[in-house]
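Trainee: pasted the sequence and its predicted model underneath.
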Amino acid sequence: MEKKHEYYDVIVIGGGPAGLTSAIYSGRAKLKTLLIEKSLIGGLATYTNEIANYPGFPEGISGTELAKLFHKQAKNFEVSFKLTDVKSVNLKKEDKIVETFRIIYHAKAVIIATGGKPRLTKAANEEKFLYDKGISFCATCDAAYYTDKTVMVIGSGDAAIEEGIFLTKFAKKVIVSVRKDEGNMRANKIAKDQAMKNHKMEFIWNTVVSSFEGEERLNKVVLKNVKTHELIDMQVDGCFLFIGYEPNTEIFKEQINLTSEGYIITNENMETNIEGVFAVGDVREKTLKQVATAVSDGAIAGTLVEKYTEKI
């Protein structure tokens, strides 16, 4: 089929807080702006039950509610939205091309805000139980399902421990598998202290996942002790993975400069190695990946994209 061509000043790829903020700024600057998001407006922030440290919301706000407000604000500035997957890009020329299944979009400038996806353990049978079969990445979304059940959390960073504490409001027991030695976690001290005092949480140190077992649904996680190599069978009703993220940068590999981990390299103006192409939020190499810093990135890119389009 012959693909249709559409023309914009700015195309934002990704609809998390960074992409939405970029779109708010470029829309307000009266640039014809399109935001393309493949699944959920709000991105990974929508998986967060309570965002307590984002300024302006002293009582806290859910990720979904915050995303709705961002979305509404972007629409107020006449940003167009398309829910579809980007298949390929050609960003090197002045006329930047972003191709989806049905349409070829042309833009003067592109803002990449594709974020990341949860990292998997790569243990045996993992693919079999992903999402609705027992392996989850979102305590908020799935905690209620595990009311009075036993769940496992893999990981020891802030997300793992904070989400693990949240799970104890529902589950009767939360078993945490930690790769490091006893008492050693990556999480912040407040979360760590709370978790250690929580009678519903049990820690299994020096372990990684060897395999996931079950029939239709997951009912057992086999852990392996990294020191003794002993295998430990744990009967569980579900398992939550919080072992970090991988950036969604596959389609930019040949064109945009990336770190060895696959994050996009930018300067403090969010500019990539290609003129007119910016990157914002979790997809770029930076110290802190939070809604507050995503919004900051978006504001900078949205402002500089206006200057760039004026110039050309």
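Mentor: Received it, and whenever you're ready, just let me know what you need.
Trainee: use CA for all of it now, contacts and neighbours both
Mentor: Will do.
Trainee: check contacts around the spatially closest residue to residue 43 that is not a sequence neighbour.
Mentor: Counting by CA to CA, 6 or more residues apart in numbering, residue 16 is the residue found nearest to residue 43 once chain neighbours are left out, at 4.1 Å. By CA atoms under 8 Å, 6 or more residues apart in numbering, the contact set of residue 16 is 41-45, 67, 113-115.
Trainee: go on, residue 262?
Mentor: Applying CA under 8 Å, 6+ apart, we find residue 262 in contact with 246-247, 249.
Trainee: so which other helices or strands are in contact with the helix ranked longest in the chain?
Mentor: Counting residues, the longest helix found in the chain (DSSP state H) is helix 291-311. Counting contacts by 3 or more CA pairs under 8 Å, 6 or more residues apart in numbering; DSSP states H and E, helix 291-311 packs against helix 17-28, strand 103-112.
Trainee: pull the residues that contact the shortest one.
Mentor: Pointing back at strand 103-112 there. Counting by CA under 8 Å, 6+ apart, 3-14, 19, 22, 91, 94-99, 276-280, 283, 301, 305, 308-309 sit against strand 103-112.
Trainee: out of the residues you listed, which are buried?
Mentor: 7-14, 19, 22, 91, 95-99, 276-280, 283, 301, 305 (16 or more other CA atoms under 10 Å).
Trainee: show only the entries of those residues found in helices.
Mentor: 19, 22, 301, 305.
Trainee: just say which of the helices and strands packed on helix 291-311 is most tucked in.
Mentor: The highest mean neighbour count among the helices and strands packed on helix 291-311, using mean count of other CA atoms under 10 Å, belongs to helix 17-28: a mean of 30.
Trainee: now do it: distance to the chain's middle.
Mentor: Its chain's C-alpha centre lies 18 Å from the corresponding centre of helix 17-28 when counted by CA atoms, centre = their mean, to the nearest Å.
Trainee: can you give me the angle that helix makes with helix 291-311?
Mentor: 40 degrees (axes from the mean of the first three to the mean of the last three CA atoms, to 10 degrees).
Trainee: counting contacts, what elements does helix 17-28 pack onto?
Mentor: strand 4-13, strand 33-37, helix 63-76, strand 103-112, helix 291-311.
Trainee: who wins for proximity to residue 269 among the ones you listed?
Mentor: Closest approach to residue 269 among those (CA to CA): helix 291-311, 6.3 Å.
Trainee: got the buried residues for the closest one?
Mentor: So helix 291-311, judged by 16+ other CA under 10 Å, has buried residues 291, 293-306.
Trainee: among the helices and strands packed on helix 291-311, which is nearest residue 267?
Mentor: Using CA to CA, those put strand 103-112 closest to residue 267, at 13.8 Å.
Trainee: here comes the other one, which I'd like you to weigh against the first:
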Amino acid sequence: MDKNQTEKVNLLIIGSGPAGYTAAIYAARANLKPVLYQGIQPGGQLTITTDVENYPGFPDGIQGPELMVHFEKQAQRMGADIRYGLATKVDLSARPYKVWIDEEKIIEAESIIISTGASAKWLNIESEQRLNGYGVSACAVCDGFFFRGKDVAIVGAGDTAAEEALYLSKLCTNVHMLIRRDEMRASKVMQDRVKNTPNIKIYWNSETDEILGEKTVEAVRIKNNQSGEKVEVPIKGFFVAIGHTPNSDIFKGVIDMDEAGYIKTIPGSSKTNVEGVFAAGDVQDKIYRQAVTAAGSGCMAALDAERYLSEKGIH
């Protein structure tokens, strides 16, 4: 490899959602000269949402992509070096740590903040992608508010799906819950709560045949996978709650993770099991998964990195 394709930095931030950009803002203000690579989806999951009404500081709400442009501009104004590129491989066996960008360039970093996020799992039907942000959502807490007093559907059978169905039941007139098998995977207590909520209707052995609507969601066609019978149910919102996949593959076998691939951090910090490597945002948070909590953990990671580099005499 040509030597000029290797670059040394104090702090490398991998990922550019609320966690990555907030880490960049704090790190740049601390004069760490952070380099941030945006990854495959600059701005993260908020770039595929429309109205964001629960991020503090925007009383009239803001569009998700616009909010992430604000984040990026603020990080740049503070002096963060923000670049296009995808981290494709890492070597964390010795400092400085090596990270390959687009399989071409090597960044040698004294410290790393992993803020690669998580990706929602989808059903992969055409209408779901076409109406994403126009009635289709993967986050009831984010978007349920827009469907107050309306009928909605939710797909999923685990604890998250049960929690989101219960959340929606407090806002919406009726919640139609589609479950692929004849039982739920959720814990017994969550199942009981769902079954005892009068405005949640469960469709067993049922799958989404199609989400109906030209420009916004108008109905869902549900197919019973035992009888083949199809039924159309009028709805305004369609929620997918079949899980998330943390974007942590390149760190497998090196960084401690749980069985689902979420990076483990030391409680009360952003520290991972590798000294000088920190994790923030949805790649390490499977509970809250909100923009504001991701931003908060990005702040923590930058402060942890600054203390680490200071203790090492690098900063």
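Mentor: Cool, the structure landed. On a predicted model such as this, the values are computed, not experimentally measured, just so you know.
Trainee: hang on, the earlier thing: any chance of the helices and strands packed on helix 17-28 of structure 1 in CSV, plus distance to residue 85 of structure 1?
Mentor: Output for the helices and strands packed on helix 17-28 of structure 1, formatted as CSV (distance: least, CA to CA, whole Å):
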stretch, distance to residue 85 of structure 1
strand 4-13, 9
strand 33-37, 7
helix 63-76, 18
strand 103-112, 11
helix 291-311, 21
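Trainee: do you know which of these lies nearest residue 27 of structure 1?
Mentor: Once these are compared by CA to CA, strand 33-37 is nearest, at 5.9 Å.
Trainee: contacts for the closest one?
Mentor: For strand 33-37 of structure 1, the surrounding residues in contact (CA under 8 Å, 6+ apart) are 8-15, 19-20, 23, 26-27, 78-86.
Trainee: what does residue 196 of structure 1 correspond to in structure 2?
Mentor: Residue 196 of structure 1 maps onto residue 173 in structure 2, with residues paired by TM-score structural alignment.
Trainee: ok, residue 40 of structure 2 - how many residues close by?
Mentor: Neighbour count of residue 40 of structure 2, defined by other CA atoms under 10 Å: 14.
Trainee: so is it in a helix, a strand, or just coil?
Mentor: Under DSSP: H, G, I helix; E, B strand; the rest coil, residue 40 of structure 2 falls in the coil class.
Trainee: hmm, it is touching residue 88, no?
Mentor: No: taking contacts as CA atoms under 8 Å, residue 40 of structure 2 lies outside contact range of residue 88: 10.6 Å.
Trainee: in this structure residue 29 of structure 2 contacts residue 77, no?
Mentor: No: using CA under 8 Å, residue 29 of structure 2 is not in contact with residue 77, being 9.8 Å away.
Trainee: residues in contact with residue 202 of structure 1?
Mentor: 173-176.
Trainee: please repeat the previous calculation with a cut-off of 10 Å.
Mentor: In this structure, residue 202 of structure 1 makes contact with 152, 173-177, 195-196, judged by CA atoms under 10 Å, 6 or more residues apart in numbering.
Trainee: what does residue 190 of structure 1 give?
Mentor: Neighbouring residues of residue 190 of structure 1 by CA under 10 Å, 6+ apart: 158, 162.
Trainee: A helix includes it, no?
Mentor: Yes: looking at residue 190 of structure 1 with three-state DSSP, it is inside a helix.
Trainee: ok, now how distant is it from residue 158 of structure 1?
Mentor: Distance, residue 190 of structure 1 to residue 158 of structure 1, using CA to CA, to the nearest Å: 10 Å.
Trainee: rewinding a little: next step: the contacts of residue 202 of structure 1 restricted to helices.
Mentor: Using DSSP H, the subset of the contacts of residue 202 of structure 1 located in helices is 195-196.
Trainee: out of the contacts of residue 202 of structure 1, which one sits closest to residue 57 of structure 1?
Mentor: Using CA to CA, residue 195 is the member of the contacts of residue 202 of structure 1 that lies nearest residue 57 of structure 1, at 25.5 Å.
Trainee: show me how far stretch 54-69 of structure 1 is from its chain's centre.
Mentor: 17 Å.
Trainee: whoops, stretch 111-124 of structure 1 was the one
Mentor: 7 Å.
Trainee: how close does the residue positioned nearest the centre of structure 2 get to residue 133 of structure 2?
Mentor: Central residue check for structure 2 by CA atoms, centre = their mean: the C-alpha nearest the mean position is that of residue 118, 4.0 Å away. Distance, residue 118 of structure 2 to residue 133 of structure 2, by CA to CA: 18 Å.
Trainee: one more: residue 202 of structure 2?
Mentor: 24 Å.
Trainee: how about residue 81 of structure 2?
Mentor: 31 Å.
Trainee: with residue 34 of structure 2 instead?
Mentor: Residue 34 of structure 2 is 33 Å from residue 133 of structure 2, by CA to CA.
Trainee: who has more neighbours, these two?
Mentor: residue 34 (29 against 18).
Trainee: ok, for the more buried one, nearest residue in space, not its chain neighbours?
Mentor: residue 11 (5.0 Å).
Trainee: residue 20 is in contact with that neighbour, correct?
Mentor: No: Residue 11 of structure 2 is beyond contact range of residue 20, at 11.9 Å (criterion: CA atoms under 10 Å).
Trainee: overlap in contacts of the two?
Mentor: Common neighbours of residue 11 of structure 2 and residue 20 (CA under 10 Å, 6+ apart) are 36, 113, 302.
Trainee: which of the residues you listed lies closest to residue 57 of structure 2?
Mentor: For those, the nearest to residue 57 of structure 2 is residue 302 (21.8 Å; CA to CA).
Trainee: skipping adjacent residues, who's closest to that closest one in space?
Mentor: Closest to residue 302 of structure 2 by CA to CA, 6+ apart is residue 23, at 4.9 Å.
Trainee: that neighbour touches residue 74, doesn't it?
Mentor: No: using CA under 10 Å, residue 23 of structure 2 is not in contact with residue 74, being 11.4 Å away.
Trainee: now the common contact residues for these two.
Mentor: Joint contacts of residue 23 of structure 2 and residue 74 (CA under 10 Å, 6+ apart) are residue 80.
Trainee: now the residue nearest to residue 34 of structure 2: how far from residue 256 of structure 2?
Mentor: 21 Å.
Trainee: also residue 57 of structure 2?
Mentor: 35 Å.
Trainee: residues near residue 257 of structure 2, how many?
Mentor: Going by other CA under 10 Å, the residues that sit close to residue 257 of structure 2 add up to 19.
Trainee: distance of the residue nearest to residue 43 of structure 1 from residue 133 of structure 1?
Mentor: 26 Å.
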